[in-house]
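Asks: Here's my sequence, what's the structure:
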Amino acid sequence: MKAKPVILSGGSGVRLWPISRKNLAKQFVDIFQNDTSLFLDTIRRVSNKSFSKPLIISNISQRFEILKLIKKHKLKTDKIILESIQKNTAPACAFSSFYSRPDEILCIMPSDHYIQNSDKFLTTINYAIELASENFLVTIGAKATEPNSNYGYILAEKNKKYKKGLEITNFIEKPSKLAAEKLIKKNALWNTGIIVIKNKILIEIFKKFSKK
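Replies: Next comes the predicted model:
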């Protein structure tokens, strides 16, 4: 079963200013000077048989850069959704559900991740797609190598129901450095912000937890 990549590309990357700025966010910058960018790498990473054409969600100030890159590199995309006002991750995920079939599996991911081992990443995503097809919400964790307070953390434990995955017990969003040190001792993972989920399950979650 193929998954639809939903690439979130609305961030401004202000922490990398002046390299990254409002109209040229970090995901579009050739940071490593190797004639590519995190945005391009993200799209290329999902340009294989495991995925359908990606849906890109960004903001209106970045539209020209996105269109320029798509045309220059002949990238195959589904749709581009542009927000007039930046609203962070949850509304962007909600937008993706409106433009997808209920039975489609969505692979929601930021466009600014640096991933060293693409093969290992794709193996993980393919297993996540299997779980999502069984109506699980799957999020991808990464090994925490330092107590970084800029990241969210995931606490998870083994469950016999899953061959490789772990069952999440708690999310901790951007803890203090001291708290992060304690979390790492508990084998907490960094929350990558990558979610794999069947669209109808995503819609059910929004209905359940959104404000009336």
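Asks: For the rest of this, base every contact and every neighbour count on C-alpha atoms.
Replies: Will do.
Asks: Give me the contacts around the longest strand anywhere in the chain.
Replies: When secondary structure is assigned using DSSP state E, the longest strand within the chain turns out to be strand 189-198. Applying Cα atoms under 8 Å, 6 or more residues apart in numbering, the set of residues contacting strand 189-198 from outside is 102-110, 125, 128-129, 132-133, 135-144, 151-155.
Asks: ditto for stretch 2-14
Replies: The list of residues contacting stretch 2-14 from outside it, by Cα under 8 Å, 6+ apart, reads 20-27, 39, 42-43, 46, 49-59, 62, 86, 88-89, 92, 96, 104-112, 129.
Asks: Alongside the first, I'd like the structure of this one:
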Amino acid sequence: MNPVVPVLLAGGSGTRLWPLSREAYPKQFLKIGGEYTLLQQTALRARQIDGATAPVVICGDAHRFIVAEQLREIGIEGATIILEPEGRNTAPAAAVAALHVKERYGADALVFLMSADHVVTDVSAFCAAANCAAQGAAQGWLMVFGIKPTRPETGYGYLKRGKPIYINTSVIPAKARIQERDEPLAFELESFVEKPDAHRAQEFLDQGGYDWNGGLFLFPAGLFLSELQRFESSAAGDMVAACSQALASARRDLDFIRLDAAAFKQARSDSIDYAVMEKTDKAALVPLDAGWDDVGSWAYLDQLPKDSRGNYGHGDVVIEDSDNVLAHSESRLVAALGLKDQVIVETKDAVLVTTRQHAQNVKALVARLKAQKRGEVQQHPVVHRPWGSYEGVAAGPRFQVKKIVVKPGHRLSLQMHHHRAEHWIVVSGTAKVTCDDKEFLVGENQSTYIPLGGKHRLENPGKVPLELIEVQSGSYLGEDDIVRFDDVYGRCKI
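Replies: Got it, this is the predicted structure:
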């Protein structure tokens, strides 16, 4: 059987799940209703598909270390992380993935393209459908997964099934097959249907033969590229050529592949649906009934266990005399009384209160906050870095206080600041400090001073996390007042 290469699309900002999801730490990196983050869940279930290789992850530069760390945490080794200079929709990402897979595994290798921010509750059913789709792809089809609709949803596009097609499942191990059922295993894809209104969505549900388009695709690398090339027009530019050049001129940066920015920008922004799947005569559909959801808004919490009055609470939440209330707390008590159909989401620096009816429109609210240049759109109070994290504790004129956590064996860059001095107080662990020409250890309940302009580095030589309080003082305290001289993460070279 041809290798199946899971390609995880980990871009996007997940604005409809604000304030839990932020631009610098969007929903794919969050634990929502489970032990693992959405990215980790995606990687773990992809690993269970018959013939699956190590994954390819496509993401933006700002999230590269988060992706690498989250894969490391769950023992995913050998992943290829490709960095897009900018988002260009799914078709260029699919083209880059297919080019990479074709070069590494051959034209017949199979690309399984999936978003890294979706939920699947029945992993065995997901893998069985994937194994069936892989065999269909090996027979020369570009496979799309049709999600079984469970409600008259207006937020998704739909897929209309065509004639049944034969899928040879005899080559799939018995334990990896879809269970015997009356309906065919796959269908020709008759058409894509745009997001319907409520009346038409109900008609689709009543009539049958329509599935949700979940953005899951499985296809031979070479076949997809030839179809994409076939449908390119000279006026629109050659997406395959642009992506091929972006990959050929890419450079290695630690464990990452940086696509060439100038070449990649020449690839027009387009979806895989419009670029290929709506035009090809080689599209086929495999039904998927596996508890899929795109976690597209706070309404997703409806699928989690609720009390007898339809209320859901996460964290330190008390709900009294209320109906259909969704309350999510991250850092403090949230108490709801006498409410109906409300959504309440609390984080350390922001609280969202809306109705279920308006939960899909959080994106518009975030756009307004972004126009006001509100920092709550970009960052969480806890900011993740490849070496650990920092969190703002207090701030005022000419000073700010941060809590810094450095992971065992990690160190910050050798750096200096033009406008601020720093005091470091170690709370737990041991710090190895470089300050100009001195190098020394600072233990628990000890402190040190970094003068303005001093060349310094912080390192954790121990086996437990290093926690310290940093007090900054000076005329300017922005994160951009950093001059890096040496950095194990390559940030001073970018």
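Asks: on that earlier part again, give me the buried positions along the next helix or strand after the longest strand of the first structure.
Replies: For strand 189-198 of the first structure, the succeeding helix or strand toward the C-terminus, using DSSP states H and E, is helix 199-209. By neighbour count with 16 or more other Cα atoms under 10 Å, helix 199-209 of the first structure contains the buried residues Asn199, Lys200, Ile201, Leu202.
Asks: residue boundaries of the helices in the first structure?
Replies: For the first structure, applying DSSP state H gives helices covering 38-45, 63-72, 89-98, 118-133, 177-185, 199-209.
Asks: Of the ones you listed, which is nearest Tyr162 of the first structure?
Replies: For these, proximity to Tyr162 of the first structure was assessed by Cα to Cα; helix 118-133 is nearest, at 8.6 Å.
Asks: Which stretch of the second structure lines up against the closest one?
Replies: Aligned by TM-score structural alignment, helix 118-133 of the first structure corresponds to residues 123-138 of the second structure.
Asks: circling back to that earlier point, using a markdown table, lay out the helices of the first structure together with distance to Lys2 of the first structure.
Replies: Formatted as a markdown table, the helices of the first structure follow (distance: least, Cα to Cα, whole Å):
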| stretch | distance to Lys2 of the first structure |
| --- | --- |
| helix 38-45 | 14 |
| helix 63-72 | 22 |
| helix 89-98 | 16 |
| helix 118-133 | 8 |
| helix 177-185 | 34 |
| helix 199-209 | 13 |
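Asks: so how much does the longest strand of the first structure differ from the second structure once superposed?
Replies: Its matched residues in the second structure lie on average 0.8 Å from strand 189-198 of the first structure after superposition (mean Cα distance after the TM-score superposition for the first structure).
Asks: what about that strand, distance to the chain center?
Replies: Distance, stretch centre to chain centre, for strand 189-198 of the first structure: 6 Å (Cα atoms, centre = their mean, to the nearest Å).
Asks: List the buried residues of it.
Replies: Taking 16+ other Cα under 10 Å as the neighbour-count basis, strand 189-198 of the first structure is seen to contain the buried residues Leu189, Trp190, Asn191, Thr192, Ile194, Ile195, Val196, Ile197, Lys198.
Asks: do the same with stretch 48-64 of the second structure
Replies: Applying a neighbour-count criterion of 16+ other Cα under 10 Å, one finds 48-50, 52-60, 63-64 buried in stretch 48-64 of the second structure.
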